[in-house]
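Enquirer: From the sequence below, what's the structure:
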Amino acid sequence: MNKRPYRMTARADEALRTGDRIIDAMLQRYGALPYDRIRLEDVAADAQVTAQTVLRRFGSKAGLTVAMAERELGRIAAARGSVAGAGCAATMASLAEHYEKYGALILKMYSEVRVVPGLAELAVRGREYHVRWCADAFDLASAGDGPTRERRLAQVVAVCDARTWAILRLESKLSAAQTGLALHEMLAPLVTDG
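Expert: Alright, predicted model coming up:
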């Protein structure tokens, strides 16, 4: 019996785990520090690998940052997809909970698009996803004629935006529950199942 495929699979699995550890370490650093103060040596130490391993795997600090943002965007899409069609109140409560976890990261990513090569393109993809999610989650395909539908979608996108969450939660210092309720109250008049 040939044991080589097993070793290759085990090696591939270990490479995936190593990549995830590196991305997790970058996520921790990225959440705590400005991008220009993050050192690959520190990320590597946190992930228990060498800086050379990080560079071999991701090419650069910018490459690692984009890989981290791509992974988290996939997680965001999965979490948001799980509440589609749950009704306005449940969807907005879930969105507020989602922003408790990802809001600061999303806002930071948008603020650093000019600093990190490749991040601007990812931010555009994230924004396009957000608009599609809003249209689908609140069934805006049937929201009147063309201009009315476009205006309604723009309103829903604005209410559901991380910046709106930040105004309510961070600037106005509402609790997480009150933020979810405020988002629901703002959105309810705009959707059919308010």
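
Enquirer: make it CA atoms for all contacts and neighbour counts henceforth
Expert: Will do.

Enquirer: Now do whichever strand or helix holds Ala93: distance to the chain's middle.
Expert: Per DSSP states H and E: Ala93 is located in helix 88-111. Relative to the centre of its chain, helix 88-111 is centred 8 Å away, using CA atoms, centre = their mean, to the nearest Å.

Enquirer: Another for comparison:
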Amino acid sequence: MTDAARSYRMRARADGLARTRERILAATRRRLLTMPYDDVRLADVAAEAGVSQQTLLNHFTSKEGLALAVAEALAPEIEALRGPVAPGDVAGFVRGLMRQYEALGDANVRLAGVAERIPALAPGMEFARGRHTALLEETFGGHLPADPRERRRALAALYAVTDVGTWKLLRRDLGHSRAETTTVLQSLIRAALATTLHP
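Expert: As a prediction, this is how the structure comes out:
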């Protein structure tokens, strides 16, 4: 076999593996976004993706590994939903937050609950929390105290009022509309920012 033929076969194999991986991720994503984690069965994912369960495990090792891979694949989508926000723009930040939570919030809440009892999922939640904190810092850092301890407390307050759990409370538990929830979140962020400036 020539080097060119060998290279072609290797590329074709790599492309095939990538397509298989994408089919598995897509099938898992559909389930994780609409079903409780415990109801997602690897056999069903494999069947939808057109592969054996062993092939699925060869790619992702375990159900937890598959869930973390889906979370990683969702990161660019979340960034796109959030969109660019000018520093200090409360309304713009909340618009992006609401786009994300309306699309993915229910699944986020379910997975957060599962991560509390399945340690293998904890890294995914830690990454998400770290990214959310970074976005708060990027948007509102110029309005936060310079003192490290006070700044940390201010970020914690902003995190609490913008967490998916707060969205769930307003939208799902209390039954507020999207517009009402948007208004409440904007008010909570402004109040938190005002408190950091005038403790």
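
Enquirer: Next, the TM-score between them, please.
Expert: With the length set by TM-score structural alignment, normalised by the length of the first structure, the two chains reach a TM-score of 0.85; 191 aligned residues with a CA RMSD of 2.4 Å.

Enquirer: ok, back up a step: mean per-residue distance, the helix holding Ala93 of the first structure to the second structure?
Expert: Compared with the second structure after fitting, helix 88-111 of the first structure deviates on average by 1.0 Å (mean CA distance after the TM-score superposition for the first structure).

Enquirer: Read off where whichever helix or strand comes after that helix ends up in the second structure.
Expert: On the C-terminal side of helix 88-111 of the first structure, the closest following helix or strand by DSSP H and E is helix 119-137. Residues 121-139 of the second structure are matched to helix 119-137 of the first structure when aligned by TM-score structural alignment.

Enquirer: Give the buried residues for the matching stretch.
Expert: Neighbour counts using 16 or more other CA atoms under 10 Å place Leu121, Ala122, Gly124, Met125, Ala128, His132, Leu135, Leu136, Glu137, Thr139 of stretch 121-139 of the second structure among the buried residues.

Enquirer: residues in contact with the third one?
Expert: Residues near Gly124 of the second structure by CA atoms under 8 Å, 6 or more residues apart in numbering: Leu68, Ala71, Glu72.

Enquirer: can we see that at 10 Å?
Expert: Residues near Gly124 of the second structure by CA atoms under 10 Å, 6 or more residues apart in numbering: Glu64, Ala67, Leu68, Ala69, Val70, Ala71, Glu72, Leu111, Ala112, Ala115, Gly130.

Enquirer: Quick one: neighbours of the first one, just the number.
Expert: Residue neighbour count, defined by other CA atoms under 10 Å, stands at 18 for Glu64 of the second structure.

Enquirer: now do the third one
Expert: Neighbourhood size, Leu68 of the second structure [other CA under 10 Å]: 19.

Enquirer: Give the helix, strand or coil label for the residue sitting nearest the centre point of the first structure.
Expert: Residue closest to the mean C-alpha point of the first structure, counted by CA atoms, centre = their mean, is Leu73 at 4.1 Å. At Leu73 of the first structure the chain is in helix, as set by DSSP: H, G, I helix; E, B strand; the rest coil.

Enquirer: Counterpart of it over in the second structure?
Expert: By TM-score structural alignment, Leu73 of the first structure lines up with Ala75.

Enquirer: Check the gap between that match and Gln100 of the second structure for me.
Expert: 11 Å (CA to CA, to the nearest Å).

Enquirer: shared neighbours, these two?
Expert: Common contacts of Ala75 of the second structure and Gln100 (CA under 10 Å, 6+ apart): Leu81.

Enquirer: sorry, back to before: isn't the residue nearest to the centre of the first structure right up against Glu128?
Expert: No. Taking contacts as CA atoms under 10 Å, Leu73 of the first structure lies outside contact range of Glu128: 11.7 Å.

Enquirer: so who does the residue nearest to the centre of the first structure touch?
Expert: Counted by CA under 10 Å, 6+ apart, Leu73 of the first structure has contacts Ala67, Ala79, Tyr102, Ile106, Leu122, Ala123, Arg125, Gly126, Tyr129.

Enquirer: still on that earlier bit, now do the buried residues in the helix holding Ala93 of the first structure.
Expert: Applying a neighbour-count criterion of 16+ other CA under 10 Å, one finds 88-89, 91-97, 99-100, 102-106, 109-110 buried in helix 88-111 of the first structure.

Enquirer: Which one of the contacts of Gly124 of the second structure is nearest to Tyr8 of the second structure?
Expert: Ala69 (28.0 Å; CA to CA).
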